[in-house]
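**Q** Sharing a model that was predicted from the sequence below.
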Amino acid sequence: MIQLTQIDPRKLIILDRDGVINEDSDAYVKSLDEWIPIPGSIEAIADLSKAGYILCVATNQSGLARNYFDESTLHAMHEKLTDLVSEKGGVIHTIEYCPHGPDDQCGCRKPLPGMFKKIANLFGLSDLSGSYTVGDSARDLVAGGELNSQPILVKTGKGLKTIAAETYPTGTLIFDDLSAFAEHLRLKA
């Protein structure tokens, strides 16, 4: 793996995909046509990128292990995502995904921190202190929290269920959606 220049972790944002960037589905997002951005999410990513933030995606994609779609379909979805962000003037630096099912005993499937460790290593960081992990479920936030990333819960996707179940980590900040979080960072700057 090529290591990028070490960055200020306060400028690193790790996003879950389904339910944060695009609409989620209990039946899985299985095709390019089913990959539908949540209103404002693409613009939020581009705005954060233009403001100097490093945007990465860490996503469980067990639909691969379940044979609901193949890697070429997944890559097409990710290409659509990166193209849409690029059209708005932003960049997604890396997309990490776990292709395993829940019983595969891998180290990358959230809530395990494998994808987050890869992202930290990519930027020469020993942990993710100061960074942000944005998700709609507790497992997203727990995975980032393993490396000391600030948990951010959005109410889109499974976010309202996560709030109702009160399963998110202590210290989690809650926002309506990715756009609201981006606005929070803009005002904080």
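**A** Sure thing, it's come through. What you see is a predicted model; the values in this text were computed from it and never measured. Numbers count the residues shown, from 1 in each chain.

**Q** all contacts plus neighbour counts: C-alpha atoms, from now on.
**A** OK.

**Q** now the strands for the chain?
**A** Ranges of strands in the chain, per DSSP state E, are 12-15, 54-60, 94-98, 132-135, 150-154, 173-175.

**Q** Can you say which of the ones you listed is packed in most?
**A** Highest mean neighbour count among those (mean count of other C-alpha atoms under 10 Å): strand 132-135, with a mean of 28.

**Q** Which elements pack onto it?
**A** With contacts taken as 3 or more C-alpha pairs under 8 Å, 6 or more residues apart in numbering; DSSP states H and E, strand 132-135 sits against strand 12-15, helix 138-145, strand 150-154.

**Q** okay, now the nearest residue to Asp176 once chain neighbours are set aside: neighbour count?
**A** Nearest residue to Asp176, sequence neighbours excluded (C-alpha to C-alpha, 6 or more residues apart in numbering): Lys155, at 5.0 Å. Per other C-alpha atoms under 10 Å, the neighbour tally for Lys155 reads 20.

**Q** for comparison:
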Amino acid sequence: MLVLLDRDGVINEDRPDFVKNPGELVFIPNSLEAIARLNSHGHKLVVTTNQSCIGRGIITEEQLAAIHGKLIEALAKVSGRLDDIIVAPDAPWAATDRRKPGPGMLIEAMRKFNARPGETVMIGDSTRDIEAAGAAGCHRILVRTGKGRKTLAEGLGRHLLPVHVADDLDEAADFILAGRF
């Protein structure tokens, strides 16, 4: 299965002022280990992340590469890895179809890894993650970490269902490994 992951709020703590350097990348407990477990069962894992901090001029692509370098190094320490990281650097006022809720990044990942929507799951913490997955035809898991609790409290539209809900990425990995899709 192809597993698509939002970054902020799923793998690492979400910050209202953006993750601007590697020191601000704080991992949610057990998120790295969950990725490693999925790797060990042969799943492909791709981060699909909106990073409007680039489009807003807050950080550069080089700074984002350093942040992702920390993520890759931390995963390696627990025998985990990502097969790709796909970024939408668009500012919200200049959004392309790549920026979630657009499905562009998800479709790009499915094409790259030759995966059909029925063989793909998106794990996110926001309505826009679930909307992007719905538009791409993927399975959907909403985690309660990050913006997840707020997203659940606001409710998901019927058109986005079904959505599995997990406490965190670790529990979402359990759903996938149990064959719930």
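**A** Here it is on my side, so go on. This is a predicted model, so every value here is computed, not measured.

**Q** need the strands of the first structure in CSV with distance to Gly114 of the first structure, can you?
**A** Output for the strands of the first structure, formatted as CSV (distance: least, C-alpha to C-alpha, whole Å):
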stretch, distance to Gly114 of the first structure
strand 12-15, 13
strand 54-60, 10
strand 94-98, 9
strand 132-135, 14
strand 150-154, 17
strand 173-175, 23
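
**Q** do you know which of the ones you listed lies nearest Glu87 of the first structure?
**A** Closest approach to Glu87 of the first structure among those (C-alpha to C-alpha): strand 54-60, 15.4 Å.

**Q** To what extent does the lengthiest helix in the first structure diverge from the second structure after superposition?
**A** Of all the elements of type helix in the first structure, the one with the most residues (DSSP state H) is helix 71-87. Its aligned residues in the second structure lie a mean 1.2 Å from helix 71-87 of the first structure after superposition (mean C-alpha distance after the TM-score superposition for the first structure).

**Q** Now do stretch 71-86 of the second structure: which range of the first structure does it align onto?
**A** Using TM-score structural alignment, stretch 71-86 of the second structure lines up with residues 81-96 of the first structure.

**Q** Show me how far the matching stretch is from its chain's centre.
**A** Here stretch 81-96 of the first structure is found 13 Å from its chain centre; the criterion is C-alpha atoms, centre = their mean, to the nearest Å.

**Q** picking up where we left off before, identify the residue of the second structure aligned to the residue nearest to Asp176 of the first structure.
**A** By TM-score structural alignment, Lys155 of the first structure lines up with Arg144.

**Q** could you measure its match against Asp129 of the second structure, distance?
**A** Distance, Arg144 of the second structure to Asp129 of the second structure, by C-alpha to C-alpha, to the nearest Å: 13 Å.

**Q** any idea how far Arg99 of the second structure lies from Leu25 of the second structure?
**A** In terms of C-alpha to C-alpha, Arg99 of the second structure sits 21 Å off from Leu25 of the second structure.

**Q** With neighbour numbers in mind, choose between these two.
**A** Neighbour tally, Arg99 of the second structure and Leu25, criterion other C-alpha under 10 Å: the higher count belongs to Arg99, 26 against 20.
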